[in-house]
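Asks: sequence and computational prediction follow.
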Amino acid sequence: MSFTITGRVYEAESGLGIPDLIVEAFDKDFLKNDELGKALTNSDGGFEITYNEADFKGRFEHFEGNPDLFIVVKTPDSSKVLYSTEKEIRSDATENEHFEVAIPKVVLLVREVDSSGIGKQLLKILIGFAWIDGVLEPGELAFLKGLAKEKGLANDPEIKILLSAQKPVQTEEFYSWLQAYLGNSPDDKIFHELYESLNSLIYIEGGLNQPEKQHLQAIDTLDSAPPETRQKALERRFMSIFLDHKFLENLAHTQQISPSDRATKVSGYYAGVPQGILSRFSAIANTPAIAKDPTKLYLTDNFAPIKEEISIENLAIIGELPWYLSGMFLRNGPNPQFPPVGLYHWFDGDGMLHGVRIVNGKASYRNRYIRTDGFVLEETQKQAIWPGLLNLPRFDAPYGLMMKNPANMSCAWHAGKLLTLWEVGAPHLMSLPELETLGRHNFGGKLTSAMCARPKVDPATGEMMFYSTSPIAPPYLEYSIVSADGELVQTVPIDLPEPVMMPDFAITEHYTIFLDMPLKFKPMRSAAGEIPIEFDRDRKSRIGILPRHGNNESIRWFTIPNCAIFHVANAYEEDSEVILIANRMDYCNFFVPNYNQNGEVLNFDLETLKMCRWRINLTTGAVKEEIIDNVPSDFPGINDRLTGRRTRYVYASRVALYAKPKPLFDALIKYDLETGSSQVHEFGKGRFGGDSTFAPLPGGNAEDDGWLLTFVWDDTTKQSELVVIDARNFTGEPTARVIMPQRVPYGFHSIWIPS
């Protein structure tokens, strides 16, 4: 029996037939596909292939029916697949099958490669690449003209126009060339060819900047990697060439827009990029190809998420809750609702509030997800959509979002409102005590940027101070004040020399204190599976002191040695000095472990934490740094009734160095700043806590009249507890241990809201 396959290949946009393409037909088999035949398309794009049973039936012909047919369309030199139906098999094909093949014009912009490996199409890509920053430098133009002459393309009409430098290559045009060149499944050879060509362009005067050069130079380290890893790494690093801060600019502009409007308002640098390229960027972003995957840390043990949202009354208690302790303890933290896209960082998970309400010596528990726009959309799709910090963002911006605000870092209580916060996102309003999400909060439309995760409330005036940082364009820092009744009354820009991450700040009675640390925003690091923030060991750190209601003209900056300050305990004024109490680090890896070849942990940044005091003399300008304690600790806190005022006691969580690289804390420390002494409350063997919060005794006179509250996980019994510690009997047994009805994963910041 003979079989016939007919068809026509044509350009999708015009309907014109495409001649001289190779069409191959195959029978899909389990072990090896049988080639049934091939043909060249004629002047109208038509083709015909004939074959018989012998072409697809072998030794087991009695068990085999007609072929499971698919076709492949290739360029005349067979170097590139333009079209394939392998994913749409025609099972048990009939004697006569017909295919109509429409190929988009952009796919037909195939490579015209000469023997040297650089042809017209590749030269066009180099020209477009030179224009990517909007300027064709003289050195670049001279190089490209010389290359065109060398390859016999100097008189090509299209190349002559492109090299006239009178008409810039538009972004969308460049990406269409790139998409056509790479196709759907580029191999190592294509990427290496592209890299070699781009490197020629880079190492001339006026080429790429240093970070982009470094990304391309990193190609040399990939040769020993497995092929599948090497290709993904090549793709990620190549795409990183075209990244800049613009995607974050889009993110900032759309942060406050509702989901229904956001998709139509994502604009700017990537607006004209073809969907195929954007989708390819996103697919690359989802591949854990380079970095050592920290997933095993942050999705296992007590870092692992829980699934249930529950409400339980009358919890079991070991000991006795103080009758005067009345209110709600809240702790925010990451809890991804679905398996992550690509690499997972601890900062990525969807925010979940865990709350324990204490009234009349009894306790109840409830936990609720913070239902941000991104959370709801992923819930609807029943899968994660957006990758996290260790991945490239979604350049195709599904639902108008390139990144998701997980609202997972902390919470704040002010003017009768409960807000959940993330460093570079909008705050979300929650109900109390129900912990249901009420939506984004923008202070009556006055907040047009993000809100930091650690706002400060003045206990005397009731004002709340916060800031927002921009990783894109000046102003890199904006400072805001909210009145005691919840009205946003002031937002002023503050000049910074470059965009930096600013995890915390401080206030005194009359001043606001900013921390300009060398934590630089570097979005291209995500292309290498690294967090997009870099600690610059060569840059000085600065402390900025601003009169509370001042502006950029009234801020004073004071230089301190290179370090990172993540969390502040307090600040206050003393004569002509401003005193700042905080934990400092020698450097920062952002909870991403580094390993040597033997799998041993290197550079565990938490072991460099020290409790420190800075004395800034506003008269002389002198700054003095003093180490209070060399024992590594974090999450410092005080009795918040003394925020911005002189403090005697500071409480902090001690780092469990033996657990590295896991960021675990095995005790609380109480520092007496007057005597220089300290006390330790041990959680016990195999028991780990986190951030603690001071709940003051109503009517108490002493600064330490009250209790420390923190969640503790017992890794032996696999049980979570809320531990209540008498601050005046700090080393003694806990006053009470409230048994949680389910596991409470490790998280970030907590607060106490009195009844």
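Replies: Nice, I can see it.
Asks: use CA for all of it now, contacts and neighbours both
Replies: Noted.
Asks: so after the helix or strand hosting L377, what's the next helix or strand?
Replies: Assigned by DSSP states H and E, L377 belongs to helix 373-381. Note on helix 373-381: by DSSP H and E, the next helix or strand toward the C-terminus is strand 410-414.
Asks: what lies in contact with that next one?
Replies: The contact list for strand 410-414 (Cα atoms under 8 Å, 6 or more residues apart in numbering) reads 330-333, 418-422, 453-455, 457, 464, 484, 486, 748-751, 753.
Asks: strands of the stretch 401-550 of the chain, start to end?
Replies: 410-414, 417-421, 428-430, 437-440, 456-457, 464-469, 477-482, 488-494, 506-507, 511-516, 519-521, 533-535, 541-547 (DSSP state E, counting those that start in this stretch).
Asks: so how far is the second one off the chain centroid?
Replies: Spelled out, it's strand 417-421. Computed by Cα atoms, centre = their mean, to the nearest Å, the separation of strand 417-421 from the middle of its chain amounts to 22 Å.
Asks: hmm, who's touching that strand?
Replies: Outside strand 417-421, the residues touching it (Cα under 8 Å, 6+ apart) are 332, 370, 407-413, 427-432, 441, 451-453.
Asks: report the buried members of those residues.
Replies: 332, 370, 407-412, 427-430, 441, 451-453 (16 or more other Cα atoms under 10 Å).
Asks: how near is the spatially closest residue to M465 that is not a sequence neighbour to C588?
Replies: Counting by Cα to Cα, 6 or more residues apart in numbering, I481 is the residue found nearest to M465 once chain neighbours are left out, at 4.7 Å. I481 sits at a distance of 30 Å from C588 (criterion: Cα to Cα, to the nearest Å).
Asks: another one to put next to it:
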Amino acid sequence: MSQPFPSTPYLSGNFAPILMECDAPDLPVLGELPRTLRGTLYRNGPNPQYAPRDAHYHWFIGDGMVHAFHMEDGRVRYRNRWVRTNKFQREQAAGHALFGSWGNPATTDPSVLGQNAGVANTNILSHAGRLLALEEADLPVELDAQTLATRGDVDYGGKLTGAMTAHPKVDPVNGEMVFFAYSADGPFTPGMRYGVVDRNGQLQRLEHFEAPFPSMVHDFMVTQKHVLFPILPLTGSMERAMRGEPAYAWEPQKGSHIGIMPRNGGTVQMRWFHGEACYVFHVMNAWDAGNKVIADVMQYESSPIFNPNGDGTGARLCRWTFDMAGKSDTFTREYLDDMAGEFPRFDERFSTLPYHHGYYALRQYESSARGSYDSLAHLDLRSGKRATYQLPEGDALSEPVFVPRAADSAEGDGWLLATVYRGVQARSDLVVLDASAIADGPVATVQLSHRVPFGFHGNWCGAD
């Protein structure tokens, strides 16, 4: 018999897992679902199968569960499945948790020491005909796009032997998927990996370089001409871990280091820019502007995690500008909005290119749980105008995903899709908003009878 889950913040409310897999062939819809929405919204997030072995469970380490909403002809069907990683299968066979948090050997069952503890719980996207469940510490895991059955790790013909980021960038111009990995030479090492998979799914490049220090590098930036690697002072240390201290810690004295390399060159041409300490989990977009490289990021003044004095106000959208023709090794930073939020998204047909519509989640109610969001924002980056959509107090929403109205629609002409937790009813909806008029509220609301637990990222895959 498996053990009950402890009552901790990341295992309570809508952070708590749902303990079933299910299918719903025809969900109720309030309003009218746009007929142009033909495809599937996939969402991924942590959903632990069993109560954790460690006393201090963290949201980041739960088993990945994928939720799929398939839309066609104004109707929606739903399916959810756990990703069958090695960890999931070994623990399912045992009937209880075997792996310690963050791979901690002190709390891992001896029978699985040294085994792959990946959870595939952070992102999910489609590239070159493969649906990939991603996290930043392990190989991608391929799922069947229809059934969500796990097909296994993807190593690109044995060429990829380590991790891939949870945030690869797909170039809309040439179809390449550009990725990186940190701690490439083992846990808490400064080694970094850079790679490129072509539009046909073939691994074409894999290079290695050294960062200034071991850092938790969750996201990065890609333009048509450059790749940017933010090495920020949330540092990893095996020595700390061996002393029983947190493996990651905020060390602001190390400052921020941004490595920029040409996409048509190599890591030997890396140029490093430096600035004051800050932290970034997520990037909105980056592009080239003449001799300058510009990146819009959600910037914290200090790390919100593994930091006793962490930034409790949230990240703000900030523009980083790098002068590639100048001799300075510094860069400029300018906040574009004064509202704190997270999970930035945009019309990804403009990824790596100039753009002017951005969307992100906000927390406006003081009563909203830490790590949850109750509002959406649309920022027109040319005019500076912001529109918002706020949920009733007690409800919370996911990262918004943009879907264009048509393949040739103008930038920003489309829909925003987000899952919403209804606090009073303890269940979830999927809302569809007109991306250019979010203040008007949903044009359609798709109702579920159960919760979709708070997760991380999702993507839309249009029907062929």
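Replies: Received the coordinates, thanks. Just so we're clear, the structure is a prediction, and the values are computed from it rather than from any experiment.
Asks: tm score of chain vs chain?
Replies: Superposed pair, TM-score by TM-score structural alignment, normalised by the length of structure 2: 0.93. Supporting alignment: 454 aligned residues with a Cα RMSD of 2.1 Å.
Asks: what about the helix holding L377 of structure 1, how far off from structure 2?
Replies: Superposed on structure 2, helix 373-381 of structure 1 shows a mean distance of 0.4 Å to its aligned residues (mean Cα distance after the TM-score superposition for structure 1).
Asks: which parts of that helix are buried?
Replies: Quick answer for helix 373-381 of structure 1 (16+ other Cα under 10 Å): D373, G374, F375, L377, E378.
Asks: counterpart of the third one in structure 2?
Replies: This means F375 of structure 1. By TM-score structural alignment, F375 of structure 1 lines up with F88 in structure 2.
Asks: that match and M65 touch, don't they?
Replies: No: with contacts counted by Cα atoms under 8 Å, F88 of structure 2 stays clear of M65, the gap being 10.7 Å.
Asks: which residue lines up with S409 of structure 2 in structure 1?
Replies: Using TM-score structural alignment, S409 of structure 2 pairs with N701 in structure 1.
Asks: number of nearby residues for its match?
Replies: Per other Cα atoms under 10 Å, the neighbour tally for N701 of structure 1 reads 10.
Asks: for it, helix, strand, or coil?
Replies: Following DSSP: H, G, I helix; E, B strand; the rest coil, we place N701 of structure 1 in the coil state.
Asks: how close does it get to R641 of structure 1?
Replies: 11 Å.
Asks: what is the corresponding segment of structure 1 for the strand ranked longest in structure 2?
Replies: Identified as the longest strand of structure 2 according to DSSP state E is strand 279-289. Alignment of strand 279-289 of structure 2 against structure 1: residues 564-574, by TM-score structural alignment.
Asks: list the buried residues of the matching stretch.
Replies: Applying 16+ other Cα under 10 Å to stretch 564-574 of structure 1 flags A564, I565, F566, H567, V568, A569, N570, A571, Y572, E573 as buried.
Asks: go on, stretch 364-379 of structure 2?
Replies: Under 16+ other Cα under 10 Å, the buried positions of stretch 364-379 of structure 2 are Q364, A369, S372, Y373, D374, S375, L376, A377, H378, L379.
Asks: would you list those in JSON lines and tack on secondary structure and distance to G114 of structure 2?
Replies: Shown next, in JSON lines, are the buried residues of stretch 364-379 of structure 2 (DSSP: H, G, I helix; E, B strand; the rest coil; distance: Cα to Cα, whole Å):
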{"residue": "Q364", "secondary structure": "coil", "distance to G114 of structure 2": "43"}
{"residue": "A369", "secondary structure": "coil", "distance to G114 of structure 2": "36"}
{"residue": "S372", "secondary structure": "coil", "distance to G114 of structure 2": "34"}
{"residue": "Y373", "secondary structure": "strand", "distance to G114 of structure 2": "37"}
{"residue": "D374", "secondary structure": "coil", "distance to G114 of structure 2": "40"}
{"residue": "S375", "secondary structure": "strand", "distance to G114 of structure 2": "42"}
{"residue": "L376", "secondary structure": "strand", "distance to G114 of structure 2": "42"}
{"residue": "A377", "secondary structure": "strand", "distance to G114 of structure 2": "44"}
{"residue": "H378", "secondary structure": "strand", "distance to G114 of structure 2": "45"}
{"residue": "L379", "secondary structure": "strand", "distance to G114 of structure 2": "46"}
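Asks: farthest-apart pair in these, please.
Replies: A369 and L379 (24.1 Å; Cα to Cα).
Asks: following whatever helix or strand R584 of structure 1 lives in, which helix or strand shows up next?
Replies: For R584 of structure 1, the element it lies in under DSSP H and E is strand 577-585. Next in sequence after strand 577-585 of structure 1, counting helices and strands by DSSP H and E, comes strand 594-595.
Asks: the longest strand of structure 2 against structure 1, how far on average?
Replies: Counting by mean Cα distance after the TM-score superposition for structure 1, strand 279-289 of structure 2 comes out at 0.5 Å.
Asks: for that strand, packing partners?
Replies: Packing contacts for strand 279-289 of structure 2, counted by 3 or more Cα pairs under 8 Å, 6 or more residues apart in numbering; DSSP states H and E, involve strand 221-222, strand 292-300, strand 341-346.
Asks: show me what the shortest one is in contact with.
Replies: The one in question is strand 221-222 of structure 2. Residues contacting strand 221-222 of structure 2 (Cα under 8 Å, 6+ apart): K169, V178, V227, L228, F229, V283, N285, A286, W287, A295, T352.
Asks: just give me the match in structure 1 for the first one.
Replies: Pointing back at K169 of structure 2 there. By TM-score structural alignment, K169 of structure 2 lines up with K456.
Asks: pull the contacting residues for that match.
Replies: So K456 of structure 1 contacts M464, M465, F466, A506, I507, T643 (Cα under 8 Å, 6+ apart).
Asks: now for these, which pair is the farthest apart?
Replies: Taking Cα to Cα, no two of these sit farther apart than F466 and T643, at 14.1 Å.
Asks: three-state assignment of R645 of structure 1?
Replies: Assignment for R645 of structure 1 (three-state DSSP): coil.
Asks: which position in structure 2 aligns with it?
Replies: Under TM-score structural alignment, R645 of structure 1 pairs with L353 in structure 2.
Asks: nearest spatial neighbour of that match, skipping sequence neighbours?
Replies: Per Cα to Cα, 6+ apart, closest to L353 of structure 2 is W287, 4.9 Å.
Asks: can you tell me which residues contact the one you found?
Replies: W287 of structure 2 touches V222, T223, Q224, V293, I294, A295, T352, L353, P354, counting by Cα under 8 Å, 6+ apart.
Asks: about what we covered before: can you tell me which of the contacts of K456 of structure 1 has the most neighbours?
Replies: I507 (29 neighbours).
Asks: what distance do you get for it to P547 of structure 1?
Replies: 10 Å.
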